[in-house]
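# Got a predicted structure here, sequence first:
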Amino acid sequence: MIRLSMAGTGAILLDAAAGPFDAATQRRIWAAARALGGAPSVVQAVPGVNNLLVTFDALHTEPDAVEQLIRQAWAAAAAEEIPAREVEIPVTYGGAFGEDLALVAKHAGLSEEATIAAHLAGRYSVAAIGAMAGFAYMTGLDPRLAVPRRDTPRLSVECRAVVVGGGQAGVMPCTAPSGWHIIGRTTLPLFDPHRPDPGFLRIGDTVRFTRVA
């Protein structure tokens, strides 16, 4: 059962979550986004994690018409398999590069080395791109490392910081505020506005983290 709600005057949010993250639901989100993206009355269809934000021109389109389109697209959507690239992200963990590693380890009831091993063992999938240009929400994090996000976000987390927050993993594509926990840093640029495709990661990519000696 999906839930639709207005998100301002020119957007509708489709929420398909029914508990923990579901990969099949996410693939269906991707399919619905692709279908809605071609509709004349839709400005954008932006996949989130088990949700979909559909924006439209409120001056020329009635919300009821967009809601009907969304329901039709969802009913017709089958779980979509997107060709996935295998991407490796090298990480230096802990120390000056991972100031929250000890906190995450304490939450998990693990040593810092075991926490690093658990992060490295994950097979991650890019579920959505959002929050900031090039930021990939990755599923597949070991549940033991699922630390709630900070009550008070840091005003500045450095570009390329490797982070965890809730049940997801990520890498900061630029320096920005964030409530996620920093466990390491990569040298890999995740966003470059001068590239034809500025974001390095894409929806559907499979990601593995590797440790820099």
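Alright, I've got the coordinates. Numbering: from 1, shown residues only.
# switch to C-alpha atoms for all contacts and neighbour counts from now on
Noted.
# Give me the buried positions along the longest strand along the chain.
Of all the segments assigned as strand in the chain under DSSP state E, the longest by residue count is strand 86-93. Residues 89-93 are the ones in strand 86-93 that count as buried (16 or more other Cα atoms under 10 Å).
# can I get those residues in CSV with distance to residue 186?
What follows is the buried residues of strand 86-93, written out as CSV (distance: Cα to Cα, whole Å):
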residue, distance to residue 186
89, 7
90, 6
91, 5
92, 6
93, 9
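# Is residue 116 within a helix or a strand, and which one?
Residue 116 belongs to helix 112-121 when assigned by DSSP states H and E.
# here comes the other one, which I'd like you to weigh against the first:
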Amino acid sequence: MRWRRYGEHAALLDCTSLEEMSAARATLTQAALDGVEEIVPGARTLLVVASTSALEAARSLLASADLSHPPAADVREVVLDVRYSGEDLSLVAEDAGRSVDEVVTLHTSAVYTVAFTGFAPGFGYLAGLPAELQQPRLSSPRTRVPAGSVAIADEYTGVYPRESPGGWRLIGHTEATLFDPSAEQPALFTPGLRVRFRSV
């Protein structure tokens, strides 16, 4: 891990892997250090917005922490109902060397964790995609992906919270609301949330 200053009141932690970043985030979140205002995870980075003294405390904490065994925490879980009829479902099955039913079983049998958010308000990058389903993005992104589209790309699965362009492989659709700016908590997906998918 390597720390870098990120303005006057923040520091960016470069991590070696998604797992290390997730463990560092869990460690800092559970510690609830005074003076830490915000913790923003990325694929291999962790931005900590805090006072100078809190940043020093965060550095010391992570330097001595065993990130191979992150602290356990009470984790919320949501289950999303999905119609597995996405435009790329057959392509995913073909590239995986599996039947469509096997792809659905693999996708619904996994337990995912929101590793970080980005791309669009409410979009979460969900870690935990089975290795058999890990496939690259489409070579030519679509100009329009419907809201609620369930998709996969590389090591992640995700759900498009609104209509937008996108290059992930579409395997299904959910009616769940992923982002509501008028809600007390606008985004359904927040880092650390556990997610399951259920075929309907």
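Looks like it arrived, so ask away. These numbers come from a predicted model, not from an experiment.
# TM-score, when you put one on top of the other?
Superposed pair, TM-score by TM-score structural alignment, normalised by the length of the second structure: 0.80. Supporting alignment: 197 aligned residues with a Cα RMSD of 3.1 Å.
# quick one, helices of the second structure?
Using DSSP state H, the helices found in the second structure span residues 18-31, 52-64, 89-96, 100-109.
# tell me the angle of the last one relative to helix 89-96?
With axes from the mean of the first three to the mean of the last three Cα atoms, to 10 degrees as the basis, helix 100-109 of the second structure and helix 89-96 are set at 90 degrees to each other.
# what's the spacing between helix 100-109 of the second structure and its chain's center?
Put simply, helix 100-109 of the second structure sits 20 Å off its chain's centre (Cα atoms, centre = their mean, to the nearest Å).
# Show residues contacting that helix.
With Cα atoms under 8 Å, 6 or more residues apart in numbering as the test, helix 100-109 of the second structure has contacts from 84, 89-90, 92-93, 129-130, 133, 196-199.
# again with the second one
Applying Cα under 8 Å, 6+ apart, the external contacts of helix 52-64 of the second structure come out as 9-11, 24, 27-28, 33-36, 48-49.
# quick one: the residue nearest the centre of the first structure from residue 109 of the first structure, how far?
Computing the C-alpha centroid of the first structure and ranking residues by Cα atoms, centre = their mean puts residue 137 first, at 1.6 Å. Between residue 137 of the first structure and residue 109 of the first structure the computed distance is 24 Å (Cα to Cα, to the nearest Å).
# go on, residue 40 of the first structure?
52 Å.
# any idea what residue 128 of the second structure aligns with in the first structure?
Under the alignment (TM-score structural alignment), residue 128 of the second structure pairs with residue 140 of the first structure.
# Spit out the contact partners of that match.
Taking Cα under 8 Å, 6+ apart as the test, what residue 140 of the first structure contacts is 122-125, 167-169.
# So which of these are in strands?
Using DSSP E, the contacts of residue 140 of the first structure in strands are 124-125, 168-169.
# what's the burial count for residue 2 of the second structure?
By other Cα atoms under 10 Å, 10 other residues sit near residue 2 of the second structure.
# Can you give me the distance of the nearest residue to it once chain neighbours are set aside to residue 46 of the second structure?
Residue nearest to residue 2 of the second structure in three dimensions, not counting chain neighbours: residue 14, with 5.1 Å by Cα to Cα, 6 or more residues apart in numbering. Note on residue 14 of the second structure: its distance to residue 46 of the second structure, by Cα to Cα, is 7 Å.
# Looking at the two, which one has more neighbours?
residue 46 (22 against 18).
# what residue of the first structure matches up with that one?
In the first structure, residue 46 of the second structure lands on residue 52 (TM-score structural alignment).
# List the contacts of its match.
13-15, 29, 33, 45-46.
# which of those map to contacts in the second structure?
Contacts conserved in the second structure for those, counting by both residues aligned by TM-score structural alignment, their matches' Cα atoms under 8 Å: 13-15, 29, 45-46.
# now, the most widely separated pair of those residues?
For those, the farthest-apart pair by Cα to Cα is 15 and 45; their separation is 13.1 Å.
# ok, the aligned partner of residue 63 of the second structure in the first structure - how many residues close by?
Taking TM-score structural alignment, residue 63 of the second structure has residue 75 as its aligned residue in the first structure. Other residues near residue 75 of the first structure number 11, with proximity taken as other Cα under 10 Å.
# and the gap between residue 75 of the first structure and residue 2 of the first structure?
10 Å.
# Over to residue 108 of the first structure?
33 Å.
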